[in-house]
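Asker: When you get a sec, could you give me coordinates for this:
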Amino acid sequence: MEIAFYGDKFVDINEKVIPIQERGHQFGDGIYEVIRVYNGTPFLLNEHLERLENSAKAIMLQLPTTIEELKQIINEGLQKTEFTEVEIYIQITRGIAPRAHLFPTVSSELSMTFKNARIVDKDKREKGVTVTLMEDERWKNCYIKSLNLLPNVLAKQKAASEGHEEAILVRDGFITEGSSSNIFVVKEGTLYTTPASIQILHGITRAAVIKLANKMNIPFEEMKFDVSFLKQCDEAFITSTSVEVLPISKIDEVELSADRPIVDTLKVEFQNLYL
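Answerer: You can find the predicted model right below:
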């Protein structure tokens, strides 16, 4: 059963509960997190909630609950839903007030959904997916997991309409990340990813993969790299909460080798973290 939480109680997921003068609805004035639950257990929960706190601080937003209270709501929601493989969406906005640009003197609003987790197609996970390069038109503070995702949505939709799984974004000639993922490449045995600056989301799965690479003594470097470097790589993959570690088979017109020793190893080791 899919359920939702809004304000201070659990509600039907299809119930219309967002007031018209809600700041998230009118301004995108809020933040969010997506947490994957495997076999009833939230994966990397503390890391996700720490990033939620950091996003709140970055936009000067007071959380409506403590982190411990959030954990209690999450646990209660997991008890109420019949699913064990769950995707939890948490959204916090600046609250309900007459529309004006200045911050209102009201409490922030919490909403949450508990839905059956999306599963990546086995064929895509094994064979990889195609991606396309696109200009990064987002704002500068992409490290904040804010509700302002229209450029991401447009990039993802354009990529999908052209038959691709993801849009890989390019800013000033350098690769930043995907529209809803981080990107890694392998070249001559070394693993590379874009540095964790304000220009990219500091992905939870990204951080987990970096820890695995270090644990396995895979040479690793955070480095800005351009389109040419990307297209000349030996292996490439994207990471996110929903896709985990997903190989890239083709970048626009450039086909990558189906032999992916490092990607395949990291994919298995990542799955071992929650199995």
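Asker: From here on, just use CA atoms for contacts and neighbour counts.
Answerer: OK.
Asker: which residues touch residue 186?
Answerer: Residues in contact with residue 186, defined by Cα atoms under 8 Å, 6 or more residues apart in numbering, are 192, 233-236, 262.
Asker: residues contacting the residue lying closest to residue 226 once chain neighbours are set aside?
Answerer: Residue nearest to residue 226 in three dimensions, not counting chain neighbours: residue 174, with 4.3 Å by Cα to Cα, 6 or more residues apart in numbering. By Cα under 8 Å, 6+ apart, the contact set of residue 174 is 224-227.
Asker: Please generate a structure for the following sequence too, so the two can be compared:
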Amino acid sequence: MIYFMNGQFTDQEGCTISIDDRGYYFGDGVYEVVKVYNGELYTAEEHFNRLVESAEKVKMVLPYSKEELIGIASELVKANQIETGHIYIQATRGVSPRTHQFPEIPVTPVVTAYAINNPRPLKNIEEGVRVKIVDDVRWLRCDIKSLNLLGNVLAKQEAFEAGCAEALFVRDGIVMEGSSSNVFGIKNGTVYTHPATNLILNGITRRVVMKLCEELAIPFVEKEFTPIEALSMDEFFLTSTTAEITPIVSIDGHPIGNGQPGTVTKQLQEAFARQIPVPVKAN
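Answerer: Below you'll find the model as predicted:
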């Protein structure tokens, strides 16, 4: 397996992280996950734009341009012969003796990345998943795709222990998002989701769904809703880079609609599948 670390493509032995890396000490860094379909990066521009934006929000200057980062990701796909999978890339503030404030002597961010094969989760896409409501006790900058994910990890584990695939965050009586996804309810043919504020991550697949709704003339509303309103939805689904559009068939054990993936969700899934890059046929 070929990795990328600080300007070099290398094997696993060549990937050595310093104990003084601020990502290790503080989670002081940002990251992205980019899907690969049929050997091609999917929505790469959007993902790497967001990586740059996240870095700017934490006052980090990345050592590579967006175009260079896309080039690195593309090379990893090729080197590892990835057909369907994803790229993981992260940047930490760099290596410096442990102090909470930024290093007094400027250091270069540490950029690492890898590519792995990862099949589409077709069973979940077709059958749907169950989710569990969890109190959202995370910090107030969920719009930054940072390495500070302990709150998400604990919520996901709580859901997992309850036999659910995802945690549904609720803050001050409002449904926010999943621990690693955005969430959407459908009522009378209209898709509802939480507005893109600092309290959720504006997911790339979330944006794709917005565009698909526009193309399909499906009403789409960014509006807060409560857990009680969530339970009364006709359909519910979640989105992420790796989960795509996955139906939610129950929340806290309560079935959504008839407890099966709904027609609007299926319509969006079909539209999503149509715009996935297809294999290039040899002449």
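Asker: what about the strands in the stretch 1-150 of structure 2?
Answerer: If DSSP state E, counting those that start in this stretch is used as the criterion, the strands of the stretch 1-150 of structure 2 fall at 3-5, 8-10, 29-37, 40-41, 85-92, 110-117, 129-135.
Asker: The second one vs structure 1 - mean distance after superposition?
Answerer: Right, the one you point to is strand 8-10 of structure 2. Its match in structure 1 and strand 8-10 of structure 2 itself, once the structures are fitted together, sit a mean 1.4 Å apart by mean Cα distance after the TM-score superposition for structure 1.
Asker: And that strand, what's buried?
Answerer: By neighbour count on 16 or more other Cα atoms under 10 Å, the buried set for strand 8-10 of structure 2 is residue 9.
Asker: who's in contact with that strand?
Answerer: 2-4.
Asker: Try it again at 6 Å.
Answerer: Applying Cα atoms under 6 Å, 6 or more residues apart in numbering, the contact partners of strand 8-10 of structure 2 are 2-3.
Asker: now it, how far from the chain's geometric center?
Answerer: For strand 8-10 of structure 2, the separation from the chain centroid amounts to 25 Å (computed by Cα atoms, centre = their mean, to the nearest Å).
Asker: Under the alignment, what does the residue nearest to residue 226 of structure 1 map to in structure 2?
Answerer: Taking TM-score structural alignment for the superposition, residue 174 of structure 1 sits opposite residue 174 in structure 2.
Asker: Top of the contacts of residue 174 of structure 1 by number of neighbours, please.
Answerer: The most crowded member of the contacts of residue 174 of structure 1, judged by other Cα atoms under 10 Å, is residue 225 (17 neighbours).
Asker: What does it correspond to in structure 2?
Answerer: Under TM-score structural alignment, residue 225 of structure 1 pairs with residue 225 in structure 2.
Asker: Just say helix, strand or coil for its match.
Answerer: Using DSSP: H, G, I helix; E, B strand; the rest coil, the structure places residue 225 of structure 2 in coil.
Asker: distance of residue 7 of structure 2 from residue 63 of structure 2?
Answerer: 9 Å (Cα to Cα, to the nearest Å).
Asker: who has more neighbours, those two?
Answerer: With neighbours defined as other Cα under 10 Å, residue 7 of structure 2 and residue 63 compare such that residue 63 has more, 15 against 12.
Asker: quick one, what contacts the more buried one?
Answerer: Counted by Cα under 6 Å, 6+ apart, residue 63 of structure 2 has zero contacts.
Asker: where's it relative to residue 91 of structure 2, distance?
Answerer: Residue 63 of structure 2 is 9 Å from residue 91 of structure 2, by Cα to Cα.
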